[in-house]
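K.L.:
pasting the sequence and the predicted model now:
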Amino acid sequence: MSGGFLVQAEPVLLMGLIEACRATIAANSDHLCALDRAIGDGDHGTNMRRGCDAVSADEASVSALPLPDALEKIGLMLVMNIGGAAGPLYGTLLMALGRELRTLDDDRDFPTVLKQAIDAVARRGRSHAGDKTLLDVLYPVQDALAHCSPLTDIARQAEHCAELTAAMKAMRGRASYLGDRSIGHVDPGASSCALLTTAICRYLEEHRPA
């Protein structure tokens, strides 16, 4: 998944990615809520669906923008429409990625740009890998990109890493109040991140130029 391919993405491709993300969250909204009921407020799926629906409703104008601008706008929309901690975290990821993409000169630099955006999420959430958050998916995905892994492998890595959060003790967010009782439950934020990563990878695999 090269940076050049992403930065030069045509509007129709970005619209397709937006729809792919909206569809996967809609299909898994109840599952995400069930995960969140075990260790949180039980509304992660509903919140994510509301955010994705808001982006989808404005996808025509968003997709007409240069990709860095589009990502920043989507990030802001997610902050405004997703409740709880997920909105600021996902929003920070996309807004930081949009800003950093403006400095991208070489396809090989995209993993570095993504790393910087993920680090911004870690600072915003005051969390680290291993704290049972979406970072436990984002950092391995970035590492897989840095090693030029195939898109199908990146999707599998994201899904696997989300499942691994079940063995972790939550250190941040509402789930952290449960202490050891958070162990045994998949983190809903990691799960939604894996779902979105998988949707993006599958769409790019199907629609990238030959």
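P.N.:
Yep, it's here. Numbering: from 1, shown residues only.

K.L.:
going by C-alpha atoms from here, please, whenever you check contacts or count neighbours.
P.N.:
OK.

K.L.:
what about residue 41, how many residues nearby?
P.N.:
14 (other CA atoms under 10 Å).

K.L.:
and if you look at the one 5 residues further on?
P.N.:
Burial of residue 46 is recorded as 18 neighbouring residues (other CA under 10 Å).

K.L.:
kindly report the same for residue 208.
P.N.:
12.

K.L.:
return the residues in contact with it.
P.N.:
Taking CA atoms under 8 Å, 6 or more residues apart in numbering, we find residue 208 in contact with no residue.

K.L.:
can you point out the buried residues in the biggest helix by length in the chain?
P.N.:
Ranked by residue count under DSSP state H, the longest helix found in the chain is helix 11-39. Of the residues in helix 11-39, 11, 13-26, 28-36, 38-39 count as buried by neighbour count, 16 or more other CA atoms under 10 Å.

K.L.:
one more: stretch 110-125?
P.N.:
110-122, 125.

K.L.:
what does it rub up against?
P.N.:
Residues contacting stretch 110-125 (CA under 8 Å, 6+ apart): 2-3, 88-90, 92-94, 96-97, 100-101, 104, 128, 135, 138-139, 142-143, 145-146, 172.

K.L.:
going through those residues, which ones are buried?
P.N.:
Buried, going by 16+ other CA under 10 Å: 3, 88-90, 92-94, 96-97, 100-101, 104, 128, 135, 138-139, 142-143, 145-146, out of the contacts of stretch 110-125.

K.L.:
return the subset of the residues you listed lying in strands.
P.N.:
Using DSSP state E, no member of the buried ones among the contacts of stretch 110-125 falls in strands.

K.L.:
just the ones of those in helices?
P.N.:
Short answer: the buried ones among the contacts of stretch 110-125 in helices (DSSP H) are 3, 88-90, 92-94, 96-97, 100-101, 135, 138-139, 142-143, 145-146.

K.L.:
contacting residues around residue 65?
P.N.:
Per CA under 8 Å, 6+ apart, neighbours of residue 65: residue 11.

K.L.:
now the end-to-end length of stretch 166-178.
P.N.:
14 Å (CA to CA, to the nearest Å).

K.L.:
show me how far that stretch is from its chain's centre.
P.N.:
Chain-centre distance of stretch 166-178: 19 Å, with CA atoms, centre = their mean, to the nearest Å.

K.L.:
for that stretch, buried residues please.
P.N.:
Buried, per 16+ other CA under 10 Å, within stretch 166-178: 166, 168, 169, 170, 171, 173, 175, 176.

K.L.:
take this one as well and set it beside the first:
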Amino acid sequence: MALDAQWAANWMRAGAAAMAENRQRLIDLDRDIGDADHGENMDRGFSAVVQKLDADGTPATPGDVLKLAAMTLMSKVGGAAGPLYGTAFLRASTAAGAAPELGPAAVAAMLAAARDGIVARGKAEPGDKTMVDAWTPAVEAARTAAAAQATGAGVLAAAANAANAGLAGTEPLTARKGRASYLGERSAGHLDPGAASTVLILQAAARTAEEAA
């Protein structure tokens, strides 16, 4: 099966399962340097995406699925995560366009558009200890994999692995954006919860793409 609308819907469902499974972990990470609501917000938001898919059925294209996710997350997720992930999926939807399937280059472009949307919305840069520290290496790895003729699933696997390394790299950083920045030097020594949820999202994308191959 190709990276089509059904894959995109499966990605959202796998993402919802990952958020439910990791809800407490994300809460704990956010409690360390934030307001402890990230896990609850992400779980609620992705559950709402699945409910929308169940109610309305799978849209026609991957881009349509991503747009559905964007609108749902924007309306259901509180805190900073809703606008950031909503913008990410909306930009990804625009990048995917009306294509019925996404090839490797399109997957890389979709991830880049998502990252660029987060940067535009949150004004964060690599090194600020935010989800951008997971998204940026993911985009770079995806582009490299696509250029090396990897499959779409391979591009997503490379992105997920790079995001996970980026997450680990947030631990020693001092936060310069968001609520964590209020802690100053005390924010060092903790993983960024937004980077952690980014990893879960990209791992879900890679896992469902591998199953679709």
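P.N.:
On my side now, so go ahead. Since the structure is predicted, the reported quantities are computational estimates derived from the model, not experimental observations.

K.L.:
about what we covered before: save the buried residues of stretch 166-178 of structure 1 as CSV, and put in distance to residue 55 of structure 1 and secondary structure too.
P.N.:
Compiled in CSV, these are given as follows (distance: CA to CA, whole Å; DSSP: H, G, I helix; E, B strand; the rest coil):
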residue, distance to residue 55 of structure 1, secondary structure
166, 30, helix
168, 32, coil
169, 33, coil
170, 30, coil
171, 30, coil
173, 25, coil
175, 28, helix
176, 30, helix
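
K.L.:
is it true that residue 87 of structure 2 touches residue 69?
P.N.:
No - between residue 87 of structure 2 and residue 69 there is no contact under CA atoms under 8 Å: 10.1 Å.

K.L.:
counterpart of residue 105 of structure 2 over in structure 1?
P.N.:
Alignment note: residue 105 of structure 2 maps to residue 108 in structure 1; criterion TM-score structural alignment.

K.L.:
correct me if wrong: that match contacts residue 3.
P.N.:
Yes - the pair residue 108 of structure 1 and residue 3 qualifies as a contact (CA under 8 Å) at a distance of 7.0 Å.

K.L.:
picking up where we left off before, please tell me how far the match of residue 105 of structure 2 sits from residue 83 of structure 1.
P.N.:
For residue 108 of structure 1 relative to residue 83 of structure 1 (CA to CA), the value is 35 Å.

K.L.:
what does residue 178 of structure 1 correspond to in structure 2?
P.N.:
In structure 2, residue 178 of structure 1 lands on residue 183 (TM-score structural alignment).

K.L.:
measure the nearest residue in space to that match that is not next to it in sequence to residue 173 of structure 2 for me?
P.N.:
Leaving aside its chain neighbours, residue 183 of structure 2 sits nearest to residue 33 (7.2 Å; criterion: CA to CA, 6 or more residues apart in numbering). When CA to CA is the yardstick, residue 33 of structure 2 and residue 173 of structure 2 sit 12 Å from each other.

K.L.:
next one: residue 146 of structure 2
P.N.:
On the measure of CA to CA, residue 146 of structure 2 and residue 173 of structure 2 end up 30 Å apart.

K.L.:
ok, residue 96 of structure 2 next?
P.N.:
33 Å.

K.L.:
one more: residue 12 of structure 2?
P.N.:
When distance is defined by CA to CA, residue 12 of structure 2 is 30 Å away from residue 173 of structure 2.

K.L.:
pretty sure residue 29 of structure 1 is touching residue 50, no?
P.N.:
No - with contacts counted by CA under 8 Å, residue 29 of structure 1 stays clear of residue 50, the gap being 10.0 Å.

K.L.:
tell me the contacts of the spatially closest residue to residue 163 of structure 2 that is not a sequence neighbour?
P.N.:
Leaving aside its chain neighbours, residue 163 of structure 2 sits nearest to residue 134 (4.3 Å; criterion: CA to CA, 6+ apart). Contact analysis of residue 134 of structure 2 by CA under 8 Å, 6+ apart lists 162, 163, 164, 165, 166, 167, 195, 198, 199.

K.L.:
just say helix, strand or coil for the first one.
P.N.:
Local secondary structure at residue 162 of structure 2 is given as helix here, using DSSP: H, G, I helix; E, B strand; the rest coil.

K.L.:
report the contact partners of it.
P.N.:
Neighbours of residue 162 of structure 2 in contact, by CA under 8 Å, 6+ apart: 134, 137, 138, 141.

K.L.:
can you check the third one too?
P.N.:
By CA under 8 Å, 6+ apart, the residues touching residue 164 of structure 2 are 134, 196, 199.

K.L.:
what range in structure 2 does stretch 20-31 of structure 1 sit on?
P.N.:
Going by TM-score structural alignment: stretch 20-31 of structure 1 matches residues 14-25.

K.L.:
can you list contacts of the matching stretch?
P.N.:
Taking CA under 8 Å, 6+ apart as the rule, stretch 14-25 of structure 2 contacts 39-40, 42-43, 46-47, 49-50, 197, 200-201, 204-205, 208.

K.L.:
now for the residues you listed: which two are most distant?
P.N.:
40 and 208 (23.5 Å; CA to CA).

K.L.:
count of neighbours near residue 103 of structure 1?
P.N.:
12.

K.L.:
how close does it sit to residue 166 of structure 1?
P.N.:
Residue 103 of structure 1 is 37 Å from residue 166 of structure 1, by CA to CA.

K.L.:
cool, residue 51 of structure 1 as well?
P.N.:
From residue 51 of structure 1 to residue 166 of structure 1 the distance is 25 Å (CA to CA).
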